[in-house]
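Participant: what follows is a predicted structure for the sequence shown.
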Amino acid sequence: MGRETFTGDVAFEVRGHLGIITLNRPKALNSLTGLMCESIRVQLEDWADDAAVVQVLIRGAGDRGLCAGGDVASVYREMIELEEQDGGRLLPGGTPGYQAEFAAEAFFASEYAMNHYIARYPKPFIALMDGVVLGGGVGVSAHGSHRIVTERSRIGMPETTIGFSPDVGGTYLLGRAPGELGVHAGLTGVHLSAADAIHLGLADYSMPSESIDAATQALTVQTVEDVLPQFVQEPERSALASADWVNQAYSLGNPVEVVSALEEIGDEVPEAAETARTLRQKSPTMVHVAFRAIRAARGLALEDALSQEYTIAVHALRSHDFREGIRAQLIDKDRSPRWRPESLESVDDRLVEQYFTPVPARQLSFT
């Protein structure tokens, strides 16, 4: 008999010696809210001190996936309100109201604290990365100790599509992928297969989706080390493992040079040409920001990478491109964002630098 402690947008239950977290917003593809993030962290803290809970598992309700990311529709509404209050002055151009407090800032702080706690959790943290796992979904899973993908997994960090940059510790994870594959994944937002995710270091094990229920039941009475050999399978080879053109292009100094190289390589490699076209559709500013952030995170501890991401988020909340990207993808759904600046070549170094400049009283600390 299991014991359920809370049911709502996120449900917690103990079955045998397994603590189960279920993201419970299937109609919204289990998108995260601030309350969900805070609840998860508090429950994990309780289970860490509970000797009856040996290991923890996180999963998504429904059959579409673990989590599609954060709930950014509410972020959009806040950005509209700020623009109206500040006379329409958004980055680039003017210094919008940094004195005004965003509820979204508290959301990001709570989410990043949860990501950080998952990464240092003292008990096995098992993530079922079945189906769609995007953005914030990567944050609640890829920092875990045992990360399981299936043939249905589609994993990605699509933030540049909405005028944002990979966060939830994504720059830290992507920065540690082989070669330049993490930069490629972070800038393009490409959906990674199970094999790709394992190759990039975002997941550990592959399991048939049909085995999930049986594996979950086994985890209630056995340790994860005993259960995994019963269900995991050898993953297919990642197509990205032999994509030498990725390292060739992304090893260059900035996104303008990268795209130019991709276009040149594209004469012989169709995937490179398609990647160049994809990058030119993303927010030019945030492609530059993400490029710098992922590279910088290679030399940072997780908490420092999260702090850097928080600084970027504080500025992005006051930007034109974040608001416009959400509008185009999720509000009006016309898929035709009007970026400012309009091209990669037009992005000023000073604008990129601003995203990395900490704002007083808007800094994230884990001390």
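Facilitator: Okay, I see it. Residues are numbered from 1 along each chain as shown.
Participant: going by C-alpha atoms from here, please, whenever you check contacts or count neighbours.
Facilitator: OK.
Participant: give me the neighbour count for residue 361.
Facilitator: 8 (other Cα atoms under 10 Å).
Participant: show me the longest helix that occurs in this structure.
Facilitator: helix 103-119 (DSSP state H).
Participant: and it, what does it pack onto?
Facilitator: helix 34-48, helix 73-85, helix 302-316 (3 or more Cα pairs under 8 Å, 6 or more residues apart in numbering; DSSP states H and E).
Participant: quick check: buried residues in the shortest one?
Facilitator: Meaning helix 73-85. Going by neighbour count (16 or more other Cα atoms under 10 Å), the buried part of helix 73-85 is 75, 76, 78, 79, 82, 83.
Participant: helices or strands next to that helix in the packing?
Facilitator: Looks like helix 73-85 contacts helix 103-119, helix 320-326 (3+ Cα pairs under 8 Å, 6+ apart).
Participant: what about the longest one, distance to the chain center?
Facilitator: Helix 103-119 has its C-alpha centroid displaced from the chain centroid by 12 Å (Cα atoms, centre = their mean, to the nearest Å).
Participant: outside of that helix, which residues touch it?
Facilitator: Contact with helix 103-119 is made by 33-34, 37-38, 40-41, 75, 78, 125, 139-140, 143-145, 168-169, 302-303, 306, 310, 313-314, 364, 366, as judged by Cα atoms under 8 Å, 6 or more residues apart in numbering.
Participant: structure two is appended below for comparative analysis:
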Amino acid sequence: MRVDRGPRPDGGVRTTGTEESVLLHTAGRAAHITLNRPKALNALSHAMVRRIDEALTAWEHDPAVETVVITGAGERGLCAGGDIRAVHDDARDGDGTASAAFWRDEYHLNARIAHYPKPYVAVMDGIVMGGGVGISAHGSVRIVTERSRVAMPETGIGFVPDVGGTYLLSLAPGELGTHLALTGAQIGAADALLCGLADHYVPSDALRAFVADLADLTVEQVLARHTQSPPTGELAGRREWIDACYAADTVEEIVRRLLAHGDTAAKEAAETLLTRSPSALKVTLAALRHARRLGSLERVLDQEYRVSCAALSTPDLVEGIRAQVIDKDRNPRWSPATLAEVTDTDVERCFTSLGEHELGLAGPGTTPEAAR
């Protein structure tokens, strides 16, 4: 892999090429990763995941690099998630091995980012969803702006939050993480800070100067120069009904409590849940509850890998992506169609050990039963 360091004759910074989906360059003490698929909202492909990992390896051992910065090309956002069209095609027409291999490398990258020995600055401007959360919210310095829209929207496509999302959301105050995981709701800067998905707020018009200053100053100096208080969020004022309703042990009871509460926003949340994949909702709730007991990101990623691989053999993943992304009719036909039809056995099947195909981040000897 080539990571160019020198300046161009025009005074800019040399990169690895404008046609590549991940651009790499260094400027002063900072090394930069730019996701470069703006037309696809910088959705992650397997090749992009591998390229980011290779760059982190090179920079980890480069004494000239003190800070790593990740941004997204274009004006719409950092990253809208993984390349779910590829997952759709693999689940529908293939044997699932390509998706499983992609997730294996992606989840390893998520864990690596969480433990990276140098400051990893994620600029979470604009849309940051799914896999975009995985490459940013595990970083040590997470920046949001007034344009940030952060979400784990997987239940809307018949999938379950992954990339360590169930770990992050299980740590959110009260039941905020449960609300976000089940509904897939998008949140802004203040709510991302409240839920522990981000660390600092920087106005979008200050981002260029913020990133430029990382070439010459320490991360602490740059943060002190540019961070501000975010605009007011929404979730803090909704904690009463969110905590009361989502503390229930079943999705059916959560929906019942939301509908009975009386708050308009609670009713809207219930209505949203009733449009999501019933199977994905029940597996997501179980995954979140298990994540609280598993204790480490690595154990949770191991669990998420089992769940993700199980989703490849279910009808809802293909149908959800078809309805939301391929045909865009926004009318998925879930199977089973109702919460009542999804059995405990159906849910437990998604957590079954993969044997020799386990992700294995938590090391040998860890089993799905550890979450029980």
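Facilitator: Okay, I see it. Here the structure is a predicted model, which is why all the values come from computation and not from measurement.
Participant: returning to that earlier point: got the buried residues of helix 73-85 of structure 1 as a markdown table, with distance to residue 182 of structure 1 columns?
Facilitator: Shown next, in a markdown table, are those (distance: Cα to Cα, whole Å):
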| residue | distance to residue 182 of structure 1 |
| --- | --- |
| 75 | 27 |
| 76 | 28 |
| 78 | 31 |
| 79 | 29 |
| 82 | 33 |
| 83 | 34 |
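Participant: which among those residues gets closest to residue 102 of structure 1?
Facilitator: Closest approach to residue 102 of structure 1 among the buried residues of helix 73-85 of structure 1 (Cα to Cα): residue 78, at 7.2 Å.
Participant: all strands of the stretch 201-350 of structure 1, in order?
Facilitator: 205-206 (DSSP state E, counting those that start in this stretch).
Participant: for it, what spans make up the helices?
Facilitator: 212-219, 224-231, 244-250, 255-265, 270-281, 284-297, 302-316, 320-326, 349-355 (DSSP state H, counting those that start in this stretch).
Participant: pipe these into a markdown table and attach mean neighbour count and distance to residue 51 of structure 1 per row.
Facilitator: What follows is the helices of the stretch 201-350 of structure 1, written out as a markdown table (neighbours: other Cα atoms under 10 Å; distance: least, Cα to Cα, whole Å):
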| stretch | mean neighbour count | distance to residue 51 of structure 1 |
| --- | --- | --- |
| helix 212-219 | 16 | 16 |
| helix 224-231 | 14 | 16 |
| helix 244-250 | 18 | 47 |
| helix 255-265 | 20 | 50 |
| helix 270-281 | 18 | 49 |
| helix 284-297 | 24 | 35 |
| helix 302-316 | 23 | 28 |
| helix 320-326 | 25 | 43 |
| helix 349-355 | 15 | 44 |
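Participant: a markdown table for the ones you listed, including distance to residue 159 of structure 1?
Facilitator: As requested, those are arranged in a markdown table below (distance: least, Cα to Cα, whole Å):
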| stretch | distance to residue 159 of structure 1 |
| --- | --- |
| helix 212-219 | 29 |
| helix 224-231 | 32 |
| helix 244-250 | 18 |
| helix 255-265 | 16 |
| helix 270-281 | 12 |
| helix 284-297 | 9 |
| helix 302-316 | 11 |
| helix 320-326 | 9 |
| helix 349-355 | 15 |
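Participant: what's the closest of those to residue 333 of structure 1?
Facilitator: Smallest distance to residue 333 of structure 1 across the helices of the stretch 201-350 of structure 1 (Cα to Cα): 8.7 Å, for helix 320-326.
Participant: residues near the corresponding residue of structure 1 for residue 342 of structure 2, how many?
Facilitator: Under the alignment (TM-score structural alignment), residue 342 of structure 2 pairs with residue 347 in structure 1. For residue 347 of structure 1, the count of nearby residues is 19 (other Cα under 10 Å).
Participant: residues contacting residue 347 of structure 1?
Facilitator: Residue 347 of structure 1 neighbours (Cα under 8 Å, 6+ apart): 284, 285, 288, 341.
Participant: for residue 123 of structure 2, same thing?
Facilitator: Applying Cα under 8 Å, 6+ apart to residue 123 of structure 2 gives the contacts 69, 70, 71, 78, 136, 142, 143, 144.
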